[in-house]
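Student: I'd like to go over a predicted model; first the sequence, then the structure.
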Amino acid sequence: MTLAEVADAYEREAYVAIRHAVQDRLRRQARCLRRMVANRDAADPTTLRLHHALTLDVPGRWCRRHGYRASFGYDGLTLQREGEPVIVASVGNTLHWDGHRITVTP
C-alpha cells in the first residue's frame, strides 16, 4: 500500500467517524501523508509529474529552483523565465529539467 492509498484510507475513516476530534485527527494524518508524497515527488531535480495530490507550493518551488516563475490555474500551471515563451502544463504532464530549460511532456 502506498502513502497516497493510506491517506485515502484515513480520509474514508474520517468520513464515517462520529466524533469531531477523531475526524479532525484522521484528516490531519491524511494531509501529512499527502504532503510527504508531494515532497518526495519534488525531490527529483530533473523531473516532476503534476498530479492532483501535489500541493501548490511544491511545483512552484521546483520551478523557482530552476529559475522559472510559476502561476497556477484550474487544471495546471504556466511557467516562464525571462526572455522565454510561456510554458503551459496540465495535471498528468511531466516537467523535465535538462540542465538549461524546463520542457513538458504529456
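Tutor: In hand now; what should we look at?
Student: for the rest of this, base every contact and every neighbour count on C-alpha atoms.
Tutor: Will do.
Student: so what's the residue nearest the centre of the chain up against?
Tutor: In the chain, the centroid-proximal residue (C-alpha atoms, centre = their mean) is L54; its distance is 1.8 Å. The contact partners of L54, by C-alpha atoms under 8 Å, 6 or more residues apart in numbering, come to R34, R35, V37, A38.
Student: the helices in the chain, which residues?
Tutor: Under the criterion DSSP state H, helices of the chain are mapped to 3-16, 20-42, 57-65.
Student: can you lay out the ones you listed as JSON lines showing mean neighbour count?
Tutor: As requested, the helices of the chain are exported to JSON lines (neighbours: other C-alpha atoms under 10 Å):
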{"stretch": "helix 3-16", "mean neighbour count": "16"}
{"stretch": "helix 20-42", "mean neighbour count": "17"}
{"stretch": "helix 57-65", "mean neighbour count": "17"}
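Student: another one to put next to it:
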Amino acid sequence: MSQTLLDVVHDYERQASRAVRWETREDARRTANYLRRMLGNREAVDPTRFELRLSTLIDLPVTWCERHGYRAVAGLEGYVIQRGDEPTIIAKVGNTLLWDGQRITLGEAT
C-alpha cells in the first residue's frame, strides 16, 4: 500500500498527539507542518486551478488569488474573492478556483 503525502502528515500528527516527551511531540508537529506546507505549495503551483480542501493551509489560496490580481479573505465558511467591481466570489471547501487567463471562476468539486 502506498501512502500519499497527506497520509504521512496525518501519521506525524498522530505521533505528536501520542508523544510523552515534549521534544518528540514538537519534532513531530514541526515535521507535520513542514509536510503540510509542502503539500499545499505543490497544489498551488498550477496557475489555472486550485482545489480548496480541508487540508489546504489558509494562506495558500489567498496567495494564489493575489497572483491573478484578486483580493481574497479567509472566513468561517471559506474565502471571499474579489477584483475591482467584479461580482464577489464565495468559495468553500470542495470548490475549485479556475483561472481562464482573464478572471477567476468557481468550479464545483467532482
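Tutor: Thanks, I have the structure now. This one's a predicted model, so the numbers in the text were calculated from it and none came from an experiment.
Student: got a TM-score for the pair?
Tutor: The TM-score (TM-score structural alignment, normalised by the length of structure 1) is 0.97; 106 aligned residues with a C-alpha RMSD of 0.7 Å.
Student: just to revisit the earlier point, now the helices of structure 1 as JSON lines including distance to H96 of structure 1?
Tutor: Below are the helices of structure 1 laid out as JSON lines (distance: least, C-alpha to C-alpha, whole Å):
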{"stretch": "helix 3-16", "distance to H96 of structure 1": "23"}
{"stretch": "helix 20-42", "distance to H96 of structure 1": "12"}
{"stretch": "helix 57-65", "distance to H96 of structure 1": "10"}
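Student: nearest to W97 of structure 1, of these?
Tutor: helix 57-65 (9.3 Å; C-alpha to C-alpha).
Student: where in structure 2 does that closest one fall?
Tutor: Mapped onto structure 2 using TM-score structural alignment, helix 57-65 of structure 1 covers residues 59-67.
Student: check stretch 87-95 of structure 1 too.
Tutor: Under TM-score structural alignment, stretch 87-95 of structure 1 corresponds to residues 89-97 of structure 2.
Student: any idea how far apart the tips of that stretch sit?
Tutor: By C-alpha to C-alpha, to the nearest Å, the extent of stretch 89-97 of structure 2 from end to end equals 10 Å.
Student: give me the number of residues near the residue nearest to D100 of structure 2 when sequence neighbours are not counted?
Tutor: Using C-alpha to C-alpha, 6 or more residues apart in numbering and skipping residues adjacent in sequence, the residue nearest D100 of structure 2 is T48, 6.7 Å away. Residues lying near T48 of structure 2 (other C-alpha atoms under 10 Å) number 14.
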